[in-house]
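Participant: Give me coordinates for this.
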Amino acid sequence: MSVVTKLVLASNSPRRRQLLTDLGLKYEIRLREVEETYPAHLRRAEVAEYLAAHKAAAYAPDLAPHEVVLTADTIVCLEDDVLNKPADAAEATRMLTRLQGRAHDVFTGVCLLRGDGHRTVFSDQTRVHFRALSPAEIEFYVRNFSPLDKAGAYGAQDWVGMVGVTRLEGSYFNVMGLPVHRVWEELAKLRLVAV
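Facilitator: Coordinates of the predicted model:
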C-alpha cells in the first residue's frame, strides 16, 4: 500500500474549505466542472454517495500515487424527494415553503479516492426540524442571502437556519456540507491525520 501524503479538496464550497481548515488540515484545491446528474432509481443516501464518487472519478486520471482527492455532495430529502440547489429565487422560495414546519433529512456523500485507485465512499445523515416560517421570512432570506448555492435552498449556518432550525438529530457539520467526524476517521486510516 502506498502512503498518501497529499490531500486534494475538489470542492468550491467555502464551508467545506473552512471545515477542513478548522480541522488543521493542509490541502490543495483543484476544481473541475462535473455534471451533477444521477440515475433516477437511486434514493436518498444513494444519490449523495453516487454524486461524490462520480465527481471523484473525474479527477482520477490526474492523481499522483501519493495523492488522495476528497469530493462531497450534500442533498436535502423531503421524504423521497431530492432537493438539490435551486435554479433561481422562485425555486428557492418553493423549496423553503415545502421545508418549513416539517422535518427533513440531509445526506452528505463523501468519496476519498487515492492515486493508486483505492476508493472509500460513505455518507452521513442528519434529521433537521424546521419551525413554521412566514412567507415574509422566506422572502427576506431568499432576497438577502445566498440560497442558490445550497442544497434545499438554505444553509444551517445562515439566517434562516438560525431562526428556523429548532432541532438536529445528527451532525451539524454534515448539514453544512461535510461530516467531519467521519472524514477524520477515514483520513486517519490513510495516515493523513494524527494527533
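Participant: going forward, measure contacts and count neighbours with C-alpha atoms only.
Facilitator: Will do.
Participant: what about the helices in the protein?
Facilitator: With helices called from DSSP state H, the chain shows them at 14-22, 45-59, 89-99, 135-144, 159-164, 172-176, 180-189.
Participant: Can you add distance to Leu78 and give the ones you listed back as TSV?
Facilitator: Shown next, in TSV, are the helices of the chain (distance: least, C-alpha to C-alpha, whole Å):
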stretch	distance to Leu78
helix 14-22	23
helix 45-59	12
helix 89-99	7
helix 135-144	17
helix 159-164	16
helix 172-176	14
helix 180-189	23
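Participant: would you turn those helices into CSV with mean neighbour count and distance to Gly109?
Facilitator: Below are those laid out as CSV (neighbours: other C-alpha atoms under 10 Å; distance: least, C-alpha to C-alpha, whole Å):
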stretch, mean neighbour count, distance to Gly109
helix 14-22, 14, 13
helix 45-59, 22, 4
helix 89-99, 18, 21
helix 135-144, 15, 26
helix 159-164, 16, 21
helix 172-176, 22, 9
helix 180-189, 15, 11
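Participant: And those helices: which comes nearest Arg119?
Facilitator: Among these, the nearest to Arg119 by C-alpha to C-alpha is helix 45-59 (8.5 Å).
Participant: Out of the helices of the chain, which is closest to Asp116?
Facilitator: The closest of those to Asp116 is helix 45-59. By C-alpha to C-alpha, the value is 12.3 Å.
Participant: Show me what that closest one packs onto, helices and strands only.
Facilitator: Helix 45-59 sits against strand 67-78, strand 103-114, strand 119-130, with contacts defined as 3 or more C-alpha pairs under 8 Å, 6 or more residues apart in numbering; DSSP states H and E.
Participant: Would you tell me which of those gets closest to Leu96?
Facilitator: With C-alpha to C-alpha, the closest approach to Leu96 among these belongs to strand 119-130: 9.8 Å.
Participant: Here is a second sequence; please produce its structure as well for comparison:
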Amino acid sequence: MKSLILASQSPRRRELLEQVGLRFTVHPSTIEEQVEEEMTPEALVQELARQKAADVYSHYPEDIVLGADTLVAVDGEVLGKPRSEEEAAEMLHKLSGKTHQVHTGTAIISEQGETVFAETVHVTFYPLTESEIDTYIQSKEPEDKAGAYGIQGLGAVLVERIEGDYFSIVGLPVARVVRVLKKHGSG
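Facilitator: Next up is the predicted model:
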C-alpha cells in the first residue's frame, strides 16, 4: 500500500491527521514559493499547497503526498503570520468586530494525478479591547499563526461565530481530505 506523506511541518495538521487515525510520515517542502501578485486568496492557497505537494512528490513518486496552506483575509487584505508583536496587534485590530475569511488550500498528488481545492470559512470576531489584544499577544499564541490567532487555542475566545468547516480554520479540512485520499488509493 502507498504511504501518505505530509508536506508540512505544521503541528496542527499532524494532530488533525492523527485525530482521524491516518498513518503518515512528515517531509516538509523546502521550495521557495512562487506566486503571482494578482492571485485571489483561494487561488493563492491552492497554488502554494500544490507547489509544496509537488516538491515532496518529486522525492516520493510511489506514494501519496498531501500539501496544504492557510491564510487569513479581511477587507481584501491577506494576513500572513505576524513577524512581530506589533504586527500581531495590527492584525488583531483589523479583525476586531469583523467577519474575515480563512482560506485553506489542499493538494493531494499521487500516481492517480493531482487533486487541488480550497475551503473558505467565514469567521466573525467579537470587538476586541486593547487589553484583550495585549493579553492574547503576551500568550505568544499568535506567533506562528496566519492572521495572528489560533481558533483551537486561546484564540477561541475571540471568535463570535464561524460559517464553514472548523477544521479548515485549524489548517486542514480533514473530512474532505480523507475522501480525496481514498480516491488516490489511501486507506
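Participant: who wins for proximity to Val34 of structure 1 among the helices of structure 1?
Facilitator: Distance to Val34 of structure 1, taken as C-alpha to C-alpha, is lowest for helix 45-59 among the helices of structure 1, at 6.1 Å.
Participant: Could you find the counterpart of Phe117 of structure 2 in structure 1?
Facilitator: Under the alignment (TM-score structural alignment), Phe117 of structure 2 pairs with Phe122 in structure 1.
Participant: measure that match to Thr97 of structure 1 for me?
Facilitator: 30 Å (C-alpha to C-alpha, to the nearest Å).
Participant: ok, now Leu63 of structure 1?
Facilitator: 42 Å.
Participant: And Pro65 of structure 1, by the same measure?
Facilitator: According to C-alpha to C-alpha, Pro65 of structure 1 stands 47 Å off from Thr97 of structure 1.
Participant: ok, back up a step: relative to Leu70 of structure 1, tell me which of the helices of structure 1 wins on proximity.
Facilitator: With C-alpha to C-alpha, the closest approach to Leu70 of structure 1 among the helices of structure 1 belongs to helix 45-59: 7.2 Å.
Participant: mean deviation of the closest one from structure 2?
Facilitator: The superposed helix 45-59 of structure 1 is, by mean C-alpha distance after the TM-score superposition for structure 1, a mean 1.1 Å from where its aligned residues fall in structure 2.
Participant: Between strand 119-130 and that helix, find me the angle.
Facilitator: Put simply, helix 45-59 of structure 1 runs at 140 degrees to strand 119-130, going by axes from the mean of the first three to the mean of the last three C-alpha atoms, to 10 degrees.
Participant: Could you pull up the contacting residues of Asn71 of structure 1?
Facilitator: Careful, residue 71 of structure 1 is Thr; it's not Asn. By C-alpha atoms under 8 Å, 6 or more residues apart in numbering, the contact list for Thr71 of structure 1 reads 9-11, 52-53, 55-56, 110-112.
Participant: Can you lay out the residues you listed as CSV showing distance to Arg44 of structure 1?
Facilitator: Putting these into CSV (distance: C-alpha to C-alpha, whole Å) gives the following:
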residue, distance to Arg44 of structure 1
Leu9, 24
Ala10, 22
Ser11, 21
Ala52, 13
Ala53, 15
Lys55, 17
Ala56, 19
Val110, 14
Cys111, 16
Leu112, 20
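Participant: Can you tell me which of these comes closest to Thr166 of structure 1?
Facilitator: Using C-alpha to C-alpha, Val110 is the member of those that lies nearest Thr166 of structure 1, at 26.2 Å.
Participant: Find the residue closest to the closest one in space, skipping its chain neighbours.
Facilitator: Leaving aside its sequence neighbours, Val110 of structure 1 sits nearest to Ala72 (C-alpha to C-alpha, 6 or more residues apart in numbering; 4.4 Å).
Participant: if I look at Gln125 of structure 1, how far off is Val8 of structure 1?
Facilitator: Distance, Gln125 of structure 1 to Val8 of structure 1, using C-alpha to C-alpha: 24 Å.
Participant: And Tyr27 of structure 1, by the same measure?
Facilitator: Here Tyr27 of structure 1 is placed at a distance of 5 Å from Val8 of structure 1 (C-alpha to C-alpha).
Participant: dump the residue contacts of Glu67 of structure 1.
Facilitator: Applying C-alpha under 8 Å, 6+ apart, we find Glu67 of structure 1 in contact with 4-8, 114-115.
Participant: now the equivalent of Asn12 of structure 1 over in structure 2: how far from Gly67 of structure 2?
Facilitator: Matched to structure 2 by TM-score structural alignment, Asn12 of structure 1 sits across from Gln9. To Gly67 of structure 2, Gln9 of structure 2 is 10 Å away according to C-alpha to C-alpha.
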